[in-house]
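[1] Have a look; sequence and predicted model below, questions after that.
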Amino acid sequence: HSWITLGLAVLVLAGTIAAAPFMKTNFLGDSGQNTFTVTQNLGPAASLDSEDAAAAQVEDALIGIEGIDTVQVSIGSSGSALRDAFSGGGAGITYSITTDTDADQVALRERVQTELTELDDVGEIAVAGSGGGFGSSDVEIDVTAPDRTTLEQATADVVTSLQGAESIGQVTSNLSASLPYIAVVVDRDAAAARGLSEVAVGALVSNTMQPQSIGTVEIDDSALTVYLAASASPGSLDDLRALEVPTAAGPVRLDEIATVEETEGPTSITTQRGQRTSRVTVTPSTDDLNAASAAVTAALADLDLPTGADAEVGGVISQQTDAFTQLGIALLAAILIVYIVMVATFKSLRQPLLLLVSVPFAATGAILLQIATGVPLGVASLIGVLMLIGIVVTNAIVLVDLVNQYREKGMSAHDATIAGSARRLRPILMTASATIFALTPMALGITGHGGFISQPLAIVVIGGLISSTVLTLVVLPTLYNLVEGATQRRAMRRSGAASETDRDGSSSHGTGGDAEPSDATDSAYEGLPRATPVQQSRRTRREHGDG
């Protein structure tokens, strides 16, 4: 039933391909650490008292959540003393939270996000895991636009379209809020007519509004900086317009050479290649990055952005794509290296291809076990696939090597395959079982915080080893018997035709008598058990009649 066996094997591979879309995918997965951060933003103009009052409300809500041990609050700070030393602190409130080590960290963070969202008058709240940067699971969308108004509208449209979407949690943007400020726009023609430049007018206004450093003095071995301040700084918009600017023709009012008015603008501006940019950060509500990516892509496809604006998906999705591409190339290189080594070992180009049939069947168990356990496919899982290539091919090599030894001693391909498979069944099963049981603790996730890497790797290896071992012991001998048996039968037909030609030629030359067994036949059966010679005797019995 060789062809039936191969047909069933093809159906198994087809089912594996059909089951692949049901797998979850991620990048690195959650680290499981019992710390995370909550940030609260009341706006850039919030006072310290208002931030303190809002922080007390959030702090009380956090303490009341089961599973949270400690909450450390930093107001007017970024939460990092080193960062604050260089940046001078930051606006907003930061909560550093330590949780119970036995709690489900992902579920606890989702609960915190849900309960804090229900609070009123607390500003914008964002929950972030402890592993940011390279291990972050956030999807980032870069929005570009030619001007500030278009950028603000495009960013708001992107945030609105993503909020409430399936598989998407919180949505935030880094677009700075607009604050009021006084803009002084110099009329270049009017200033040039009075012998002034735009830079000179700007420096005069700046020196008037804030003290300027004019040098240092040494007092008691200490260097002190000396500042020069105007005797009377403008206290209102009208006072600034009436500011006297000295010129060659005499002092003139500032509003004669410049426009002074109150306007609004962002506290910071980010540009890329001459265009203003903002970043929208999307935190998935599930561990399936494929579902979150599909939701983001669908939302952006249905969004009608303003003219000149563009939105591009990045973040963990681009990191995952790059990592999967590189590991895919590594898998192909590993298969090629294994093939080259086997060609050198077996001195054949055909048999190593038969051995590599065990590699696709490793994917069957790996995919099915990941679907059954709900563990996503990530970088750690692909590293496990790399390990599988060497493990499953080893079992195939052990089997085929023994079959080749039997064939060298005169057995047919069919008999050698049956004998070799029977002899190698127990060692292959013992080797696979030992590896599976050794990886079981890792697959159960009892290895501590490193389980986010070790568990997917172990699950892939265990699943792939089970399927490849079972299918290799069935499919590989069948395929070997079909291919090598056909090759052997063709060789026997050619040798039979050649022998017939030789016998015809010998008869035509008058050569008679029985041919002696060839040395090739003797060497073919060397090492195999010899049959016991049949002992024959002949006895003649004669009967004598009477008389």
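    Yep, that arrived. Residues are numbered from 1 along each chain as shown.
[2] From now on I want contacts and neighbour counts done on CA atoms only, so please keep to that.
    Noted.
[3] Report the secondary structure state of residue 17.
    Using DSSP: H, G, I helix; E, B strand; the rest coil, the secondary structure recorded for residue 17 is helix.
[4] Kindly tell me how buried it is, as a neighbour count.
    13 (other CA atoms under 10 Å).
[5] residues contacting the nearest residue to residue 417 once chain neighbours are set aside?
    Closest residue in space to residue 417, ignoring its immediate chain neighbours: residue 403 at 5.6 Å, by CA to CA, 6 or more residues apart in numbering. For residue 403, the contacting residues are 413, 416-417, 419-421, by CA atoms under 8 Å, 6 or more residues apart in numbering.
[6] adding another structure so you can compare the two:
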Amino acid sequence: TNVVVFVPIGMMHSIVGKYFGPFAITVAAATAVSLFVSFTVTPMLSSILFRRSLGKTGPLGKAWDWAYGKVEAFYGYTIQWTRRAYPLVILGSAALLVWALSQARGVHMDFVPEADQGRVMVQLEFSSSQNLAETARRTRQVEQMLLDLPGLEKRFISVGRFEGILGQVSEGVYLSEITLVFPPKTKRKIGIQEIRDMIREKLAGLEGCKVSVALPAAIGGSTKPLEMEISGDDLDEVEKLTREAVQYAKLVPGLADVDSNVRVGRPEIRVFPDRALLGDLGIPLSAFGMALRGNLEGIKAGVFRRGDRSWDIRVKLEEEEGREQVAAFAFRGIHGMPVRAAAFSREKIREARIQVLRAEKRRVGKVFANLEGGKALGEAADQLLAQIEKHGGMPPGYKVRFLGMHEKMEEASADFEEAGLVAVALTFLLLCAILESWLLPFLVLMTVPLAVVGMVWGLLIAKVNMNIFVMLAGVMLVGLVVNNAILMIDRAKQLIREGMAPRDAMARGAVDRFRPIVMTSLAAALGMLPMALGKGLGSEFRAGMGIASLGGLLVSAVFSLYVIPAAWFLTHRK
């Protein structure tokens, strides 16, 4: 059972499957090899090491045997009580499961936990009318403001672009990014989240600049985890709804650096030529447009090549400042005399949008935000939707959906749900073959809901969000927690073959297998403790898996000692 649960994990096709596929194959192979060793090497070594008697038991061993004997005797007594009151045990377990599932609403959904990688990304967006030199100068000023951060080791500056996602402006002369590098968290006295908050306080009063301070994501680079898309047919209405959504997002606790792709337009000069005058002057309209483009943007005159690289050669007039240069452009008239553009055209200045996004043939606006204070991505998205609905929702013809990390999170959830169902089905078929019964596997699988109860309790107590690593632990538990039930039922079947009554066989078999159940459960739980309590590099990723596995193993081990015998007594009343 420990091997088959990794088969569906290795077959997942999403981005999460690409991460966990090698892990599943490795663990399955290691488990198969360990099973082979337990059948071959372990008995051989035991026959060599245990040739002689172990001798007298010392004081510590005697105390342990006495204490364990008392616990085992108490368990035998409670099993006899369970034999008489098995309906009460089953109803109590069902009520416990319902209560635990109701508490599961307090476990919020996330994609990956926020990890301390020793880096902070500071993204700066200045006025769109600002040139590259001014952006570089102001970025250096911001850099000087951050030099006194505790433990700062390195800093990298990128001017003209930063790592963004589709829909978030990520390239332009008015953009820059500062990457701050700190020592590993094991060599720091202050957490990276506290450093991030310090940076936000330092840059809170920065004028003429939008600041975003975030930690690099484990999957997705430096993108903001919350990305919401509003789509519709009318661009002006979409931008209006997007600006309103930004205000609603600022009301959600735990969201920071709220922004959108809606920007104040850049100034644009539109030239409207008089076609009649152009005809009288002998200037073709196409020639006028080509000359205007050549004067401002330049005309490609050739290609310069060096090795395997090439550059376009453009010819244009000397650059001048001011919009008056457009009206002053001179063109050759019908008699060779220069004619200024102002004589046969008029100008109109308006604001032009920096970018226009489309998706599925509809105009879209996007809202972005970082998370802080341990806010779960799923919880933040639900609260933002609640704020939108509270203020009237979307008008007809306009819709909202979440992209980015949230979209990956939903894909991962669907994949793990499918993997969990396949794991349960494969485990059931394997149990049918092992136990030679269609009924007994249902009794064994009753340990799986008990593991879910333990997972929920563990996450609630540790205040850990549900994420892809926790879901991986849940699928793994399907193959682990059934082992205790298999031991009890297999021993009961042996006693039945020896002539014992089914109910007596389970009462005796549960006590006979009490020691190996306790030993294997404690060994598995102790093996998960370093993962659950570790504080080293990358511990944020391992902690959720360790806590969920620890809770599921312990709760399932304790309750299966009574639930499995009670279910047996229910199905074997004679």
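    Thanks, I have it. Since the model is a prediction, treat every value here as computed from it, not as a measurement.
[7] Let's see if you can find the most crowded of the contacts of residue 403 of the first structure.
    residue 417 leads the contacts of residue 403 of the first structure on contacts (other CA under 10 Å) with 26 neighbours.
[8] now for that residue: what does it line up with in the second structure?
    If you follow residue 417 of the first structure across to the second structure using TM-score structural alignment, you land on residue 506.
[9] how far apart are the stretch of helix or strand that match belongs to and its match in the first structure?
    For residue 506 of the second structure, the host element (DSSP states H and E) is helix 502-512. Once the two models are superposed, helix 502-512 of the second structure sits on average 0.8 Å from its counterpart in the first structure (mean CA distance after the TM-score superposition for the first structure).
[10] name the helices or strands packed onto that helix?
    helix 59-84, helix 482-497, helix 539-571 (3 or more CA pairs under 8 Å, 6 or more residues apart in numbering; DSSP states H and E).
[11] Show me the helices in the stretch 401-550 of the second structure, by range?
    Using DSSP state H, counting those that start in this stretch, the helices of the stretch 401-550 of the second structure run over 405-435, 440-444, 447-462, 468-480, 482-497, 502-512, 514-533, 539-571.
[12] quick check, distance from the second one to the centre of its chain.
    Right, helix 440-444 of the second structure. Mean-position distance between helix 440-444 of the second structure and its chain equals 35 Å (CA atoms, centre = their mean, to the nearest Å).
[13] In the second structure, which residue is most central in space?
    Within the second structure, one residue has its C-alpha closest to the average C-alpha position: by CA atoms, centre = their mean, that is residue 111, at 2.1 Å.
[14] Can you find the partner of that one in the first structure?
    Under the alignment (TM-score structural alignment), residue 111 of the second structure maps onto residue 27 of the first structure.
[15] Correct me if wrong: that match contacts residue 381.
    No - distance between residue 27 of the first structure and residue 381: 9.9 Å, which falls outside the contact criterion (CA atoms under 8 Å).
[16] Tell me where the stretch 51-200 of the second structure has helices.
    Per DSSP H, counting those that start in this stretch, the stretch 51-200 of the second structure carries helices over the ranges 59-84, 86-103, 132-145, 192-202.
[17] what does the stretch 251-400 of the second structure give?
    In the stretch 251-400 of the second structure, the helices defined using DSSP H, counting those that start in this stretch lie at 275-281, 285-296, 324-328, 377-390.
[18] most neighbours per residue, which of those?
    Of all the helices of the stretch 251-400 of the second structure, helix 377-390 has the most neighbours on average by mean count of other CA atoms under 10 Å, namely a mean of 18.
[19] which helix in the second structure runs the most residues?
    Longest helix in the second structure, counting residues (DSSP state H): helix 15-49.
[20] Check the offset of it from the chain's centre.
    On the basis of CA atoms, centre = their mean, helix 15-49 of the second structure is displaced by 29 Å from the centre of the chain it belongs to.
[21] ok now do the aligned residue in the second structure for residue 358 of the first structure, which residues does it touch?
    Using TM-score structural alignment, the partner of residue 358 of the first structure in the second structure is residue 447. Contacts for residue 447 of the second structure (CA under 8 Å, 6+ apart) come out as 481-482, 485, 556, 560, 564.
[22] Please point out which of those residues the first structure shares.
    Retained in the first structure by both residues aligned by TM-score structural alignment, their matches' CA atoms under 8 Å are the following of the contacts of residue 447 of the second structure: 481-482, 485, 556, 560, 564.
[23] deepest of the helices and strands packed on helix 502-512 of the second structure, which one?
    Highest mean neighbour count of these: helix 539-571, a mean of 24 (counted as mean count of other CA under 10 Å).
[24] Okay, angle between that helix and helix 502-512 too, please.
    150 degrees (axes from the mean of the first three to the mean of the last three CA atoms, to 10 degrees).
[25] hang on, the earlier thing: same list (the helices of the stretch 401-550 of the second structure) but as JSON lines, adding distance to residue 40 of the second structure.
    Converted to JSON lines, those look like this (distance: least, CA to CA, whole Å):
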{"stretch": "helix 405-435", "distance to residue 40 of the second structure": "20"}
{"stretch": "helix 440-444", "distance to residue 40 of the second structure": "27"}
{"stretch": "helix 447-462", "distance to residue 40 of the second structure": "30"}
{"stretch": "helix 468-480", "distance to residue 40 of the second structure": "22"}
{"stretch": "helix 482-497", "distance to residue 40 of the second structure": "20"}
{"stretch": "helix 502-512", "distance to residue 40 of the second structure": "25"}
{"stretch": "helix 514-533", "distance to residue 40 of the second structure": "20"}
{"stretch": "helix 539-571", "distance to residue 40 of the second structure": "28"}
